[in-house]
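> Here is my input, please return the structure:
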Amino acid sequence: SKCYANTEEKELLLEFKALLEKKKWILCAHNGKEFDFPYLCRRMLINGVALPEPLQIAGKKPWEVRHLDTMELWKFGDYKHYTRLELLASIFGIPSSKDELDGSQVNTTFHLEGDIEKIKKYCLRDVEVTAKVFLAMNPQVENPEIEIIHLQD
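The predicted structure follows:
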């Protein structure tokens, strides 16, 4: 498991790009297709970072794009349905990652408080919750490469 935290955005994006280029990843996020993946692509391009292969989706057929989205999986084709990660976590009995911080507070926490450690901890917990939700929604998945690391508070 690897966690990236850096106050220099371009350096952070370059580190993440290097990780994505190491092997053929399948990316997974909650609402990732609508937020996380497009946001990462835009920030990379703004910072002059060429997109790594897993984020190069232009011209690809939907089944060629290796992005999983737990919100999309939960929709079951219902386009008007939105479900927050905390609700899915609650449904499956998974503790929320939004105890001390949520996504709407990251900007203030970084720019006004300068508390990158608090953001890092929140993001790690969010990744853990997303992985647990994905596994709860896919009980047939038996992959020895999937390992959830329990974070220490």
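
> For the rest of this, base every contact and every neighbour count on C-alpha atoms.
Fine.

> Excluding sequence neighbours, find me the nearest residue to the residue positioned nearest the centre of the chain.
The residue lying closest to the centre of the chain (CA atoms, centre = their mean) is Ala29, at 3.9 Å. Distances taken as CA to CA, 6 or more residues apart in numbering put Asp69 closest to Ala29, at 5.2 Å, once the chain neighbours are dropped.

> contacting residues around Glu86?
By CA atoms under 8 Å, 6 or more residues apart in numbering, the residues touching Glu86 are Ser96, Ser97, Lys98.

> That one: helix or strand, and which one exactly?
Element membership for Glu86, per DSSP states H and E: helix 85-91.

> In that helix, which residues are buried?
Leu85, Glu86, Leu88, Ala89 (16 or more other CA atoms under 10 Å).

> Tell me the first helix or strand C-terminal of it.
Next along the chain after helix 85-91, taking DSSP H and E as the criterion, comes helix 106-111.

> Which other helices and strands does that next one contact?
For helix 106-111, the elements it packs on are helix 116-137, judged by 3 or more CA pairs under 8 Å, 6 or more residues apart in numbering; DSSP states H and E.

> Sequence B follows; please return its structure for comparison with A:
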Amino acid sequence: MLSRINLEHILFLDIETVPETQSFDELDDEKKALWDQKSKYQRKDDFTPEEFYERAGIWAEFGKIICISVGYFNFKGDIRTFRTTTFHGGEVKLLKEFKNLLITHFSSAKHLLCGHNAKEFDFPYIARRMIIHNIELPYKLNLFGKKPWEIPHLDTMELWKFGDYKHFTSLKLLANILGIPSPKEDIDGSMVREVYYEEKNLDRIITYCELDVVTTAQVFLRLRGEELLAENEIKNI
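Okay, the predicted model is just below:
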């Protein structure tokens, strides 16, 4: 039961990713050939490998993480706050900092990670990039040998499916139908590569990522039948 979970035991998160290089031409010949093979099914005959490369950020083998935003609840008496922060910079640096957070503050059996579509994207993407950089996986991301009920992950999209494995609902749509105020975003996921490589505006991406973390927490509250966060309860640290 969701209502039995202590909100302070959940770390909400979201990641933003981009292709590992700004352009297809920067890849070596072997990586170009591998990209051609990997993307062939998705692009079919509609795009060349070079044209399709702007979407490479969705694959951990051809992309990289540029920020991980997290948020968590804090209660002091009747005062509720939701605190957000973001790890950014070089990918190795941000992955190690995120791992350190998990180890120092969210490592016990009671702690859970939560994201939207995170079981399909965020959690495995982070784990794969850690392995690529030879970073030992923290317990919360190391799923080898774990039984399904031992995996410490929550996913608001999965919760909304209610067992319907064919159903996909975006975070934006879910927030809309649940009456959650839309965050004042000036970009969407399709624009992250352009904003990162062409505008070189990481701060803009971080703001977008943190807003998605807040929205995910709001969705979780609605699924529990609880009052949404007010603007003054949300703190960036």
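
> Need the TM-score from the superposition.
Overlay of the two chains. TM-score (TM-score structural alignment, normalised by the length of the first structure): 0.87; 146 aligned residues with a CA RMSD of 2.0 Å.

> so the helix holding Glu86 of the first structure matches what in the second structure?
Alignment note (TM-score structural alignment): helix 85-91 of the first structure is matched to residues 171-177 of the second structure.

> and the gap between the residue in the first structure sticking out farthest from the centre and Gln105 of the first structure?
Distance to the chain centre peaks in the first structure at Leu112, reaching 23.8 Å (criterion: CA atoms, centre = their mean). Leu112 of the first structure sits 10 Å away from Gln105 of the first structure, going by CA to CA, to the nearest Å.

> Map Ile57 of the first structure onto the second structure.
In the second structure, Ile57 of the first structure lands on Leu143 (TM-score structural alignment).

> hang on, its match packs against Pro152?
No. With contact defined as CA atoms under 8 Å, Leu143 of the second structure does not count as touching Pro152 (9.2 Å).

> Comparing the two, which shows the higher neighbour count?
Pro152 (19 against 16; other CA atoms under 10 Å).

> Which residue in the first structure aligns with the more buried one?
That one, Pro152 of the second structure, aligns with Arg66 by TM-score structural alignment.

> and the spatially closest residue to that match that is not a sequence neighbour, how many neighbours does it have?
Using CA to CA, 6+ apart and skipping residues adjacent in sequence, the residue nearest Arg66 of the first structure is Ile26, 4.9 Å away. Neighbour count for Ile26 of the first structure, taken as other CA under 10 Å: 11.

> How about Phe76 of the first structure?
Neighbour tally, Phe76 of the first structure, other CA under 10 Å: 9.

> Tell me the counterpart of it in the second structure.
When the second structure is aligned by TM-score structural alignment, Phe76 of the first structure is paired with Phe162.

> State the distance from its match to Phe168 of the second structure.
Counting by CA to CA, the gap from Phe162 of the second structure to Phe168 of the second structure is 11 Å.

> can I assume the residue nearest to the centre of the first structure is in contact with Leu73?
No. With contacts counted by CA under 8 Å, Ala29 of the first structure stays clear of Leu73, the gap being 10.7 Å.

> next structured bit after the longest strand seen in the second structure?
Counting residues, the longest strand found in the second structure (DSSP state E) is strand 63-76. Next along the chain after strand 63-76 of the second structure, taking DSSP H and E as the criterion, comes strand 79-88.
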